[in-house]
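predicted model follows, preceded by the sequence.
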Amino acid sequence: MQRGWVVSPDYRTLISTLSSIRKELKISQRELARRVGKPPSFINKIELLERRLDIQEFIVIAEALDCEPGTLLNILRDNLEKELSL
């Protein structure tokens, strides 16, 4: 699981939702990594919460999943509590 830093429940929900979308689209971690030009461990570490996903990476991953980043962000937001905290 995570090593060395705390992961909020909201962030866990975001990554879990992103992983579920990838699986629903029947795209493997390996294939998604190929599409974004990274090794498979890149996607694996994000999904295992060992690596934080930044906004630029989010955009690239959304597009690799053939999703508009804004649409994907709305889907992720719908899975979170109304009130977010940092």
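Arrived safely.

contacts, neighbours, all on C-alpha from now
Noted.

so where do the helices sit in this structure?
9-24, 29-36, 40-47, 55-64, 69-78 (DSSP state H).

putting a second one here so we can go through both:
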Amino acid sequence: MIKTISSPRYARLIGWLIANRQAKGLSIRALAELLSVTTTAVHRIESLERRLDVFEYVQFCAALEIDPLEGIRLLR
């Protein structure tokens, strides 16, 4: 089994989240506020230093108003 955080597919998923954040005009700080987490937490996730679990992923998608299934399809 491939370590998730070093997987190119995982990097593509995080890139998709970043692209959606940027398309909505949200800064890392603004997203962190929506998620009630620190700016550092969001930065570490976006820079692939920290892995998202499934629950956090769904929260990210909800904050960005995007469908989590669309991101899951990127992993296939």
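Sure thing, it's come through. Note that the coordinates shown come from a computational prediction; the quantities given were computed from them, not determined experimentally.

got a TM-score for the pair?
After superposition, the two chains reach a TM-score (TM-score structural alignment, normalised by the length of the second structure) of 0.83; 73 aligned residues with a Cα RMSD of 1.9 Å.

one step back: tabulate the helices of the first structure (JSON lines), appending mean neighbour count and distance to residue 84 of the first structure.
JSON lines is the format used below for these (neighbours: other Cα atoms under 10 Å; distance: least, Cα to Cα, whole Å):
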{"stretch": "helix 9-24", "mean neighbour count": "16", "distance to residue 84 of the first structure": "7"}
{"stretch": "helix 29-36", "mean neighbour count": "17", "distance to residue 84 of the first structure": "28"}
{"stretch": "helix 40-47", "mean neighbour count": "17", "distance to residue 84 of the first structure": "21"}
{"stretch": "helix 55-64", "mean neighbour count": "16", "distance to residue 84 of the first structure": "17"}
{"stretch": "helix 69-78", "mean neighbour count": "15", "distance to residue 84 of the first structure": "10"}
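
spit out the contact partners of the residue lying closest to residue 60 of the first structure once chain neighbours are set aside.
Closest residue to residue 60 of the first structure apart from its sequence neighbours, by Cα to Cα, 6 or more residues apart in numbering: residue 36 at 6.6 Å. Residues near residue 36 of the first structure by Cα atoms under 8 Å, 6 or more residues apart in numbering: 60, 61, 64.

of the residues you listed, closest to residue 9 of the first structure?
Checking the contacts of residue 36 of the first structure against residue 9 of the first structure by Cα to Cα gives residue 61 as the nearest, at 21.3 Å.
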